[in-house]
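build me a model from this:
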Amino acid sequence: MGKGFYISKGVGIVGVILGAGAVATIIALSVVYSQEKAKNNEVKPTEPGTTTNPTATATTPTPSNETWDQYRLPKTLEPIHYDVTLRPHLKRDPVNGLYIFTGESTFHFKCVEDTDLILIHSNKLNYTTQANGHTATLTSVSGAEAPQIKNSFLWDVTQYLVLQLNGKLTKDSEYKLYTKFHGELADDLGGFYRSEYKEGNETKIVATTQMQPTDARKAFPCLDEPAMKSYFNISLIHDYGMVALSNGAERESVNITIDGEKLVKTSFEMTEKMSTYLLAFVVCDFGYIESTSDKTLIRIFARKSAINAGQGAYALNKTGPILKFFEKYYNSSYPLPKSDQIALPDFNAGAMENWGLITYRETALLYDERFSSNSNKERIATIIAHELAHMWFGNLVTLRWWNDLWLNEGFASYVEYLGGDNAEPDWGVKDLIVLSDVHRVFAVDALASSHPLSSKEEDIQKPEQISELFDAISYSKGASVLRMLSDFLTEEIFTMGLRTYLKEFAFGNAVYTDLWRHLQMAVNQTGTVLPDTLENIMNTWVLQMGFPVVTINTTTGEVRQQHFLLDPDSNVTTPSDYNYEWIVPMKWQKKEAVQPTFWLTKKSNSTEIMKVTGSDWVLANINVTGYYRVNYDDGNWDRLLNQLATDHRIIPVINRAQLVDDAFNLARAKIIPTVWALKTTTYLNKELEYMPWASALNNLDFFSLMFDRSEVYGPMQDYLRKQVTPLFYHFKNITGNWTNVPKGHMDQYNQVNAISLSCKTGLEECQDLVKSWFQQWMTTGNNSIHPNLRSTVYCNAIAAGGAKEWEFAWLEFKNSTIASEAEKLRSALSCTKQPWLLNRYLEYTLDPNSIRKQDATSTIVYIANNVVGQPLAWDFVRDRWYYIFTEYGGGSFSFSNLINGITKRFSTEFELKELRQFKEDNSDEGFGSGTLAVDQSIERTIANMKWIAENEENVLEWFRAETKA
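Next up, the predicted model:
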């Protein structure tokens, strides 16, 4: 699944759009790709003309310790194939007023152990009583008599349809289970659900799916675990003129009549052997464009108006080349005849890698050069690459259980940069993984409440536990660690092992150690020398949480490591078999000379090679390929800072970003003084590159959060304005007074940084500029603001304006038919300084007619990024928690982002008490996938309080002194 931030991979841009204080939370929105769970207490729809067995719609009232109490399926049945026919009703049911779907399924399975019990996953489905008086009919494939069903009921706790038999199924025999059912086609963004949009004045309905991780069971009864791979025959019944899509290619489409209504039944070719979470089916009134890459049919589906406007062309042009890139990378042909990609108006994740039918948010697939920024374009290229990477890694070879999710998503999150770089080689997109993933996840993994990449299988059982794994650790740490692995092995050896792994486990399931075994084979085959076995090296990164800070003493040559914690006083309760010691591959250089890789295999080591004399310096973790931070002795820090001040270009651009990021975080951990970290920003008035600026703004964002309600904020703004003013005029000059677009991809990003920070810190020329552009749009109705600049211009103009500007932007948002433009306006509306407007905007987030459900939680976080809006958002969420939690679902991936987003500014005893009270008051209802986020927020608030107490006075003095200098 694609991360659900979902702005682009140029995440630093979006941060400065909302002001320098927004980067961290906006990045957090990327992770993860989000999924809404259905309401727990829905009204169950009844299909007209059918009856429902009462025992099949209610949980058995008496608790028990039976097999159906277990969340994992027993190993008694093995799926062979499913024949599933579904009919989504795209008009409200006249009896109950709900949208419903009806269906029937024949499940063909093999018995692998004698059993008198059938458990099959089912959630929020109602079953039609069969002739035998039960919910299902069981037959034997061999013709022999099958056991009769003596009792059937739904067990809601573990989401099973339970069928108790009066005899036993026989080992190695095959059976068929027939069911007829119906459910609500709800707008809950999970399972088989509905999406709505307007085309002109007409409201149109789309029936679509999101199965990952455990919602295929909401569409039809199935063995809904990733290891239970099967073949699927899917048929969809729909109205004339509608488009029907599924994983397989269309086999036939025939006219049928049901109750006098003329309909169409579209059937699809049987799928390859695959997991239930990768199933997809859509019925819609969309248009499409197509092309062929080798023998693969590629189609882009979207609203007809979007297709007619050419918004699918960029995705179509890039899909073929990216597919070919991965075919070469994996040394494996794409295994399906088609690759459909569809942009949905309502979709909570960034995208989903359904095999042969990838689903996307509109902003993740549709591009219009009149409205879309280079950031939007980059996002499309990298998300397409992410999802296509899954066609092999995840779909062809699938994780055995969800505890290995990190390998699936971490791998795709790493190679999306390779695929994106292949699609747009002039962008330098591979470098951005450092900002978007490595630095991003460092912030989470440096907490004592973090968790290891790999969980124990027995610890991940419930759907909400599975959903909680879709976080920054799985995506971004997974990507960072795999990138480090590929780097120290070399890409050639990495892909060699990857290819044999895919070949052995094709159409099957694997665990992460299977990949280590194949990579070790490649290491052995090439004679590569490592300090230990690959599995032992990687276990130190996979089986324990956190990461090390490596300290180099260039005077003595000592190199040592320790577990890096943002709050060194925090209590680490998670045990580690490796005692928080890592096997660390270190790429480093002396002055400008790159040195051979140094392996730190224990807590400390002394080596002559790390010693320097005179003005020489040591710089470790070149290009930040290693997943660790670096500290130095005082003398080496002084020499590096001096190098930045005299000629910063001697230090590689990624490492300039690294020095800033490491220094600020080392200071937060009390390893170096805070003023040392601030010194890494003094050279920025000469820096023109994007990555160092983005790193600095990301870290100064923390200072904004901590001090934007104190006297430090004024001098801090004065200092930043002084530093950014040369950058502002640089871009004014090279763009011909803002009339041209910078040529470089990163330069376009940094132009946004320049304008955003200049306006935010009060540079009058900047503020006049953006207000004049916005006023011209309001006056003439002609929006001539370049798409790259719109987000920051909208935000700053709305912040400087009042109700008139806000109302204008709101109407533009409501009338926008371009998803990327609507997204820019939606974020900018949160920038107003008027509390009453922000309160009204918060109310809109819970009205799907105003803000789509997929955007509700991120909109609340946008408002919380605003210093005026933060307390309003906090009060709003506390007051409405029960409603938000039950309406938007306890398993929603977005709850962790919501909780972290509204509390990240917390830094007082009063706020800590409120946070703890919030946890206590809602302990019965719970927090779903946000459970860990609550504890992380408490830990972060305590650390923030300590940090302010220790640093406020020194920081204030430093900013005052630097402003006067």
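
going forward, measure contacts and count neighbours with C-alpha atoms only.
Fine.

neighbours of Thr67, just the number please.
13 (other Cα atoms under 10 Å).

which element, helix or strand, includes the residue lying closest to it once chain neighbours are set aside?
In this structure, Thr67 finds its nearest non-sequential neighbour in Pro74, 7.7 Å apart by Cα to Cα, 6 or more residues apart in numbering. For Pro74, there is no host helix or strand (DSSP states H and E).

and if you look at Leu236?
In this structure, Leu236 is located in strand 231-238 according to DSSP H and E.

which strands or helices does that strand pack on?
Helices and strands in packing contact with strand 231-238 are listed as strand 77-88, strand 243-246, strand 261-268; criterion 3 or more Cα pairs under 8 Å, 6 or more residues apart in numbering; DSSP states H and E.

deepest in the core, which of these is it.
Mean neighbour counts were compared across these using mean count of other Cα atoms under 10 Å; the top stretch is strand 243-246, at a mean of 24.

the very next helix or strand once past that strand: which residues count as buried?
Toward the C-terminal end, the helix or strand that comes next after strand 243-246 (DSSP H and E) is strand 250-258. For strand 250-258, the buried set under the neighbour-count rule, 16 or more other Cα atoms under 10 Å, comprises Glu250.

can you list contacts of strand 250-258?
Counting contacts by Cα atoms under 8 Å, 6 or more residues apart in numbering, the residues outside strand 250-258 that touch it are 262-269.

one more to line up against the first:
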Amino acid sequence: MPENTGLSKIFAGAFAVLTVSAIAGLVTMIVVYKVEISEMNPTPRPTPPSTTLSPPPVMRLPGSLVPERYIIFLQPHLYTKIIQEVNVTSPNQTMLFTGNSTLHFRCVQKTGQIYLHSRDLAISDPHLVDKDTNDRIKVNSWKHHEDETDFLELELNGFLEAGGNYSLSLSFEGAISQSLDALFVSTYSEGGPASEDDTDAERFLAATHLEPTDARRLFPCLDEPEMKAVFELTVIHRRGTTALGNGAQSVSNVLDDEWKYTRFQPTQLMSTYLFAFVVSEFKSINSPSRVRIETYARPEAIDAGHAEYAANITGQILAYFEELFDIEYQPNKLQQIAVPDLNSGAMENWGLITYQEGALLYEEGVSSFLRKEVIASTIAHELAHHWFGNLVTMKWWNELWLKEGFATYWSPFAVDKVEPSFKIKDVEVMQELHAAFEEDALESSRPLSADPGEVQTTSEISGMFDSISYSKGAVVLRMLANVVGENVFNNGIRMYLKEHQGGNTDQNDLWDYIELARRDKSGLRAAQLMDPWTNQKGYPVITIDTKNGEIRQKQFLLNDTMDSRLRKEEFISKKGEWILANVDCYGYYRVNYNPENWQRLLTQLETNPDRIPLMNRGQLVDDAFNLARAKLIDVTLALNATRFLSKEREFLPWESAERNLRYFTLMFDRTEVYLQEKVRGLYSFFRNYTDESRVPSDQSLQHNQIYAIQLACSNGLPECIEMAQDKFAAWMNGNGTNRIHPNLRTVIYCQAVAAGGKKEWEFAWGEFQRATDPSEKEQLEYALSCTRKTWLLNRFLEYTLDPEKIRLMDVASTISHISENVAGQLPAWNFVRAHWDYVSQGDPVMLINQVTRRFSTTFELKERTTVTSAGMWLIDGWLEYFARDKESHSAFRAMQQAIEETKVNIQWVRDNKDAILEWFERETAHLD
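This next block holds a predicted model:
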């Protein structure tokens, strides 16, 4: 709402119409104005202690040194291929890298020690020079701290003087990782899958992924985001390979018969986590753009045109951001590369963005049309980071949202600009809103801007990469833009970026420039406005009583609802009318009403749902179910909110309803007959398209067609299951010809494998092994998890321990998919506990979240202790026991959240089981 609109005017006009967007602003302002807040003074820049003779802070580097430039030489000794020749001893793969670096720095406080970060590196030959006098300073000793600091401490024979300029050279060596972090090896097959006797088909490349704290595993450095410097890199690599780095290539020459070197131009001033290089045999395609853009991938993927879609849109997205922020992209080139193995979907390294293949490559006729949405959104997210994260960086990881929240917020704007037919903004807003709601409803949640003292260790830093930073960050920014006005918000962002480019910020710097952009200075300052949303965990639920005009506010928690900061206003609703608050869901809060208003809203949904905006149709369902979980409304009211679905054709309401009813399925497995009836009309709406393996031209309808098939088949609609089996059988019997439309493959593969047996599963496994398109492999991997045969699911779980069968980056998603299957949840949980050290190398947070979603009994929460016949005590560790020794793990907070959610589930089932089962029996009685 415009910031100069008064509350009295809103109340006067709120009930003149049934649904007005001013209501959203009303409740937003009620929330932000009535929360008890304190003045937020900008956090001062850290000042170094008066002396540096004592040890540094427990986890943070002392402020005595300021880096300026790194000159780095790196040589990965990896072979890109292992050739087997008759009567010739073949070389073994060499998982070693060596290097040396020179750090140029200023000393700002006198000190007799130098502290750097270094982990898993063998350090030698320290050489310290006073650049002002050209004198060498002796290093008496050096040691790695055997704790979580990762400090490399050098004891000097003398002191570095404040104001002096110095250089420190070190040699080092380390191991190339096989766990997709630091400098790691990635494998792929040349031209397709390798046969058992064709070892020449296997290829290797070396790539880096250093976020958040793995630069120290590549070279000794000051590995904190505020310690920005310029990087000059030279890579020594094998002939026949290409080296890519952050900077443009400067020189590349042959050294001997085996080696060459590539030197790169100096980078912009940047943080260590953005440092990157790749050595490979990949090819590239260029993009039309002001900036030189090259997209790299496996040679056969480039030759087949799989990188063309990404190459075509990258320049357009980049130009959109340049115009929006009024700052040109800084480096003189942009390279993006599809890496066969990468733990995250992508990484925004400045000038060299790395992507999982499925997030960058698109194969016509094989990839789903909707895969383009994934590619466009991922590219937009990573390019947004070049302003939020790269150009302007958060001071410390406790405010990670200043880069991830912004990138998530801006991504759909860019996609909507270059691909308006996708209509992606509403869908992405709702996805981020619900992801934030789900995590932030727990007592174990955290503030968006966490206390820096609670984010110190590597595991604590890694734990910040969650839905709070990404999703809550984005929806809170959207709410702020709505409150102050989009033009004010955008102008403030431009000033913020221009003022702080090349530097580091905290949230107070952001609020200062939003405030500077506001012409009307009345009311709360931006910092006061945003304090409760960023410095407190959780979110409110606003309860509006339309009978007496009372408005109440409480913190929303699944396991408790505590009164806090209440506000009452007197107003009278027109008799018989409903009130809808938070129109288009700009506010980050849930809304509850008195039962009479709820009933009027549900009646409106059943009679003429189009009078309620699309996003609110989805949000009413989501609010109702979650308010019921928190015991704020009766659970049968939430179930009644799904009755209108039989006439609903839009995606968002169905997505919201299915996601919430999935919770009932997880707890009871009792929604099948009810949803089967509700989805019958939706399935019939797309029946002709589906039977003929066609899809609608409208992108949003394509989403809903997939949803119709998924819901209809998974809830046992006979005609849907028959369709899936017939189409899958035609593929199996068609000599390799697959006529299933790419859009529909994920859902049809899954439902056919679920309805089938060993033959269907093994056919899917064979196709998975043969597939080269990453989209097709993802679809088949998901389908394999859908079987109802427990022994096949156990076989699939065992396959995840073999990287030749399931890539390490896919282990977490594979186990998570299996755990979603009612037949696979218990085997998946047992498997995770038994093989935690290996499977947690992927995405441990996702693993914990997924495999515990069905937990709803004390048996699953508590550990069990038993005595064997030999008198030995055995502990069968369930959730609480499993979490006890994981405190230092990055997934520990996810484990605590899983424990809390399990307790919520236990109580919820106890309280609601009888009422829910009675409701389903009553609603489905006429179907018997």
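
kindly provide the TM-score of these chains.
Aligned and superposed, the two chains score 0.89 in TM-score terms (TM-score structural alignment, normalised by the length of the second structure); 844 aligned residues with a Cα RMSD of 1.8 Å.

adding distance to Thr209 of the first structure, write the helices and strands packed on strand 231-238 of the first structure out as JSON lines.
Output for these, formatted as JSON lines (distance: least, Cα to Cα, whole Å):
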{"stretch": "strand 77-88", "distance to Thr209 of the first structure": "11"}
{"stretch": "strand 243-246", "distance to Thr209 of the first structure": "10"}
{"stretch": "strand 261-268", "distance to Thr209 of the first structure": "16"}
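
among those, which is nearest Ala343 of the first structure?
In this view, these are compared for proximity to Ala343 of the first structure by Cα to Cα, and strand 243-246 is the closest at 12.9 Å.

in what helix or strand does the counterpart of Ile551 of the second structure in the first structure lie?
Aligned counterpart of Ile551 of the second structure in the first structure: Val559 (TM-score structural alignment). Following DSSP H and E, the helix or strand that holds Val559 of the first structure is strand 558-563.

check the fit of that strand onto the second structure and give the mean distance.
Its aligned residues in the second structure lie a mean 1.0 Å from strand 558-563 of the first structure after superposition (mean Cα distance after the TM-score superposition for the first structure).

whereabouts in the second structure does the following helix or strand past that strand align?
The first helix or strand that comes after strand 558-563 of the first structure along the chain, using DSSP H and E, is strand 584-586. Here strand 584-586 of the first structure fails to align to any part of the second structure, judged by TM-score structural alignment.

check which helices and strands strand 584-586 of the first structure sits against.
In terms of contact count using 3+ Cα pairs under 8 Å, 6+ apart, strand 584-586 of the first structure is assigned the packing partners strand 598-600.

how about the strand it packs on: buried residues?
Of the residues in strand 598-600 of the first structure, those scored as buried under the neighbour-count criterion (16+ other Cα under 10 Å) are Leu600.

next one: stretch 179-192 of the second structure
Residues of stretch 179-192 of the second structure classed as buried: 179-189 (neighbour count, 16+ other Cα under 10 Å).

and for it, what's in contact with it?
Stretch 179-192 of the second structure is contacted from outside by 176-178, 201-210, 214-215, 217-218, 298, 300, 339-343, 770-772, 808-809, 841, using Cα under 8 Å, 6+ apart.

switch the cut-off to 7 Å
176-178, 201-210, 214-215, 217-218, 300, 340-343, 772, 841 (Cα atoms under 7 Å, 6 or more residues apart in numbering).

do the same with stretch 135-148 of the second structure
Contact with stretch 135-148 of the second structure is made by 126, 128-130, 150-157, 457, as judged by Cα under 7 Å, 6+ apart.

surely Ala754 of the second structure touches Thr787?
Yes - counting by Cα atoms under 7 Å, Ala754 of the second structure sits close enough to Thr787 to count as a contact (4.2 Å).

checking Ala227 of the first structure next. Helix, strand or coil?
Secondary structure assignment for Ala227 of the first structure (DSSP: H, G, I helix; E, B strand; the rest coil): coil.
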